[in-house]
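A.B. asks: My questions concern the predicted model and sequence given below.
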Amino acid sequence: MATFRLSRRAALAGAGTLLAAPRLSLGQGTAPAVMPGTSARPQANWGAATGDVSADRALIWSRADRPARMLVEWATTEGFRDAKRLNGPHVTEATDFTGKLDLSGLPPDQEIFYRVRFQDLSDPRAASEPVVGRFRTVPVSRRDVKFLWSGDTVGQGWGIDESRGGMVTYESMRKTGADFFIHCGDTIYADSVIPAQIRYPDGTVSNQITTPEKSKVAETLAEFRGAHRYNLLDRNVRAFHSEVAQMWMWDDHEVTNNWSDSKDLSGNAAYREKHIGQLRANATRAFLDYAPLRINTDEPERVYRKVSYGPHLDLFMLDMRSYRGPNSPNRQEVAGPETDFLGAAQLRWLRDGLASSRATWKVIAADMPIGLQVPDGKDAGGRALFEAIANGHGPALGRELEIASLLSAIKANDVRNVVWLTADVHYTAAHHYHPDRAQFRDFKPFYEFVSGPLWAGGFGPNALDDTFGPEVVWQKAPGTNNAAPGEGTQFFGEVQIAGEDGAMTVLLKDLTGATLWQRRLVPEPV
């Protein structure tokens, strides 16, 4: 597999002009905000990222510290010979000074180098230092492909401690030289406060960077945006974004824990804003400002989408949050609004997309696992409530009815080589689902691989639900709640697809990049 990586020094400089960034006061545990007008020219200290790459297109994202004009150059050589220069959008307070430019007309399967500057609006001669990055466009031939997935960043109070290297999982992922990365959700924890100090199990104290926006739960648009900016204070994150194309999804913590449209915040003292609809609106706006995600022209706030990545791979990235019914005991016998998890429109899109796909592998990137029980407290009658799909052993009921209909359609349409990837539960595992072990049996066997968190508390393992016959092939979990990062509790997954025969190798890795488990899957002919 031909890959290119910027040097670590170049990546750090290009991913945020680190030397020009505001000094971090670790003694106070606070990162002062960059204020417009404090420099003679615009600053771009938050780096740049590439998203939703295709054979001839790629989205470039970056942020300035003030109103400015985004300028982008791209070339097929690191020296930027014959570079093409494009005028991007004006960035203003309307988008928190973030900008996106959708490059088109790119050559397929080509290493692309880019640099972003921000031009001062009052003096066109004054522009920011360039932020540089690279990515590779999607192949049209059968070449090797490597990609990563995980989820859950800056959760349960665990934040950035530069004396411990920051969020080092991102640096380990950068070193893989992957083509792209799927963030399966919880890109931020809007409901998680970052304290200036937090204690590790060995008794040592971690001095963490904090910001005003991360000193409380996010409620206003500014606070949600500040939660996204917080992650970009980490040099590992910026370097990773500059070298590995991103494909973002979202889950609950982009808004608040276990949210749906029916979420009741009336008894939550942390929130002055009690209307979940207002929180969702602010969170959505902030997510779309900061995610390197191409906006859907028909539905501007739609997150689920398909990305084709060469002849061997079609990716179906889901949204298991926006269309769900309320968390309940999840035992309904008949499907309806209360059993929705994907929702009718998304379910139909996924079923039809899988049936029409001619790629060797159909990878479904999901917010949450299928067969793991994820509880959400109890109702007034003492019955357990469920946050995910599973509801305990037995026949398909509640949200499982939607998944049962999808799995039956996959079998009826003879869709081959379907693999599920997910995160959410804060440990890593390989699950195999088979009708011979299941209560519901009208489906083809398949694998589901779980990996996370990237930088958050470790949890699990969760109990299995036998409805679809899952079996734990392998797993690693801390066995305690909110286990600290750096204690062997941070994980990501890697997928390698061989161009020659289409074989897929799945590797589950820890925060150092060490492979803990792997398996090679040979595809059925399509």
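C.D. replies: That came through fine.
A.B. asks: Could you use CA atoms for every contact and neighbour count after this?
C.D. replies: Will do.
A.B. asks: Identify all contacting residues around stretch 250-260.
C.D. replies: Stretch 250-260 has contacts (C-alpha atoms under 8 Å, 6 or more residues apart in numbering) with 183-191, 279-280, 283-284, 287, 303, 319-322, 324-327, 367, 376, 387.
A.B. asks: here's the one I want to compare it with:
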Amino acid sequence: MRIDRRQLLTLAGASGVGLAATVAGVSTAPAMADPKHQLDPFTLGVASGDPLPDGVVLWTRLAPEPLIADGLGGMSQHVVPVTWEVAEDARFRHVVKRGVERATPELGHAVHAEVHGLRADREYFYRFRSGNAVSPVGRTRTAPSTHDRPRELAFAFVSCSNYPTGHFTAYRHLAEEELDLVLHLGDYIYEGPAAGTLGRAHLPAAEIFSLADYRVRHAQYKTDADLQLAHARFPWAVTWDDHEVENNYADEISEDAAQDPESFLRRRAAAYQAYYEHMPLRRSQVPQGPDMRIYRRLRYGRLAEFNMLDGRQYRSDQTTDPVSLDDPSRSMLGAEQEKWLIDGLSHSAGTWNILAQQTVMAKADRDPGPGEILPNDNWNGYEPARQRLFDGVARRRIENMVVVTGDAHCSMVADLKQNFDDPSSRTVGVEFLGTSVTSGGDGAPMDTRGTEWLASNPHMKFYDARRGYVRVTADSRKLRTDYRAVPAVTTPDAPVSTIASFVVEEGRPGVHTQ
């Protein structure tokens, strides 16, 4: 059964004002002209995101008591003015832009300031003020001009940060890099009740379902000092996977077969709203009930284009039925996003075409013998959709496709073959799978899955199961990835090291060991 999305605006509990109007500062709540905060309202830090050549999104959320169970963060039911400033220096001697946003109770007093009129490819510093309180200072950077070709681009990608299972040390090391951008590829939070053994038990203690629950869970993650530091240091571009809502959900379908679509979409609407409230996203991403368009494209001059994909909201349900697995109507991205992606790749002006997405795209057979053991939640369970993408890339002669992936809690590098059953077939791109920040706990260089993958999949070049992140540097001739890992996440001060590096050369398909 499919639910009328317009009805879900009511089912999700949206007010008559609507979230789009609320983001613009319209609210039914009374306004507080000159707030006097008894406690620091900037406990969740600051962030920036989705940089353009002339601007960036600035984010914060007023929450003097962020972990209160009602999800209100200790704020009253008032609209609160919040001033933002952007400067060329960290001491704010040269302020170049400032403005005021209205933090509303309908959006948990989150602030999304879309700043324009900045110079392209420049470093800036920003902060917020509310009454007598001043936020920490953040650092951000605008994208290069559309027609420029910067000498180099440096970015990193991360995923799967489960709070109870380990310390966010990888975020701290990430903050020490010199980067233009950070990509988060999903599972920013986890929805489960995990208690943990490190003094990092989830709040609320139970699995989360309501808007208040999701707000508290996001706020708990945002209180982590290492995560705050990484957000304050660079602009981020984010997309989600499943755990921002519920494990392994597919479109309107819950993992729990007994849950009716109506109640699941209420939950999804609550989760999407809380996600928007806690991320540096633009007004174009404001959720409408259980719908939120998060796939989008970011351009870095003529050097790179980032295609931020959504592999959860529009996908067909998972299946193990052999007949259904071969059904060409099944999709990972949905028809509209599929077309948007291949058309965008066809008209890309960037040297590097980067697909930032959630789940393993390369064939990942775990049977070392003549048979196949394939997962059904990643692209291996949506082979016709993957083949459409690869055939489209080959037919339209799209070059330099680089797929960056999260979800699997391990690192892997693979050539993407137009026909995985024929190792000599055309290589249409490369995939760099990044490990988790903490999910899965302490890792190791090799595990059973890695042994099986490398034995069964000749297109795979590398595997490692330690935690960390991936640093990427690209210029007009090559793209290099450095896999950065920590030996443990159950100890708070683990060092980081580069465990492997790989290079893709412009116009030469396939990955090469550095």
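C.D. replies: On my side now, so go ahead. The model shown is predicted, which means the values in this text are computed figures rather than measured ones.
A.B. asks: Any chance you could compute the TM-score here?
C.D. replies: Remark: TM-score between the superposed chains equals 0.78 [TM-score structural alignment, normalised by the length of the second structure]; 432 aligned residues with a C-alpha RMSD of 3.0 Å.
A.B. asks: quick one on the thing from earlier: just the ones of the contacts of stretch 250-260 of the first structure in helices?
C.D. replies: Those of the contacts of stretch 250-260 of the first structure mapping onto helices are 279-280, 283-284, 287, per DSSP state H.
A.B. asks: Compare the residues you listed and tell me which has the most neighbours.
C.D. replies: Highest neighbour count within those, by other C-alpha atoms under 10 Å: residue 283, with 26 neighbours.
A.B. asks: What does that one correspond to in the second structure?
C.D. replies: In the second structure, the residue matched to residue 283 of the first structure (TM-score structural alignment) is residue 271.
A.B. asks: Distance check, that match against residue 257 of the second structure.
C.D. replies: Counting by C-alpha to C-alpha, to the nearest Å, the gap from residue 271 of the second structure to residue 257 of the second structure is 19 Å.
A.B. asks: With adjacent residues omitted, what lies nearest to the counterpart of residue 319 of the first structure in the second structure?
C.D. replies: The equivalent of residue 319 of the first structure in the second structure is residue 310 (alignment by TM-score structural alignment). Leaving aside its chain neighbours, residue 310 of the second structure sits nearest to residue 295 (5.5 Å; criterion: C-alpha to C-alpha, 6 or more residues apart in numbering).
A.B. asks: Next, count neighbours for the one you found.
C.D. replies: By other C-alpha under 10 Å, 20 other residues sit near residue 295 of the second structure.
A.B. asks: Now for it: which residues touch it?
C.D. replies: Listed by C-alpha under 8 Å, 6+ apart, the contact set of residue 295 of the second structure reads 239, 307-310, 337.
A.B. asks: same thing but at 10 Å, please
C.D. replies: Contact analysis of residue 295 of the second structure by C-alpha atoms under 10 Å, 6 or more residues apart in numbering lists 238-240, 285, 307-311, 333, 337, 340-341, 356-357.
A.B. asks: next one: residue 123 of the second structure
C.D. replies: 87-89, 139-143, 180, 234.
A.B. asks: again, only using 8 Å
C.D. replies: 88, 139-142.
A.B. asks: And the residue mapped onto residue 476 of the first structure from the second structure, how far from residue 326 of the second structure?
C.D. replies: Correspondence of residue 476 of the first structure to the second structure, assessed by TM-score structural alignment: residue 464. Distance, residue 464 of the second structure to residue 326 of the second structure, using C-alpha to C-alpha: 31 Å.
A.B. asks: so what corresponds to residue 263 of the first structure in the second structure?
C.D. replies: Superposed on the second structure with TM-score structural alignment, residue 263 of the first structure falls opposite residue 254.
A.B. asks: was I right about its match contacting residue 264?
C.D. replies: Yes. Contact status for residue 254 of the second structure versus residue 264: in contact at 6.3 Å, counting by C-alpha atoms under 8 Å.
A.B. asks: how many neighbours does residue 323 of the second structure have?
C.D. replies: 8.
A.B. asks: and it, what is it in contact with?
C.D. replies: Residue 323 of the second structure touches nothing, counting by C-alpha under 8 Å, 6+ apart.
A.B. asks: ok so it is a helix residue?
C.D. replies: Yes. Assessed by DSSP: H, G, I helix; E, B strand; the rest coil, residue 323 of the second structure belongs to a helix.
A.B. asks: I figured residue 363 of the first structure was touching residue 318, is that so?
C.D. replies: No. Judged on C-alpha under 8 Å, residue 363 of the first structure makes no contact with residue 318 at a distance of 10.7 Å.
A.B. asks: So the two - more neighbours on which side?
C.D. replies: Shown here are residue 363 of the first structure and residue 318; by other C-alpha under 10 Å, residue 318 has more neighbours (23 against 20).
A.B. asks: Surely the more buried one is in contact with residue 369?
C.D. replies: No. Using C-alpha under 8 Å, residue 318 of the first structure is not in contact with residue 369; the gap is 11.9 Å.
A.B. asks: What is the aligned counterpart of residue 60 of the first structure in the second structure?
C.D. replies: Using TM-score structural alignment, residue 60 of the first structure sits opposite residue 58 in the second structure.
A.B. asks: give me the number of residues near residue 81 of the first structure?
C.D. replies: 10.
A.B. asks: Appreciated, that's everything.
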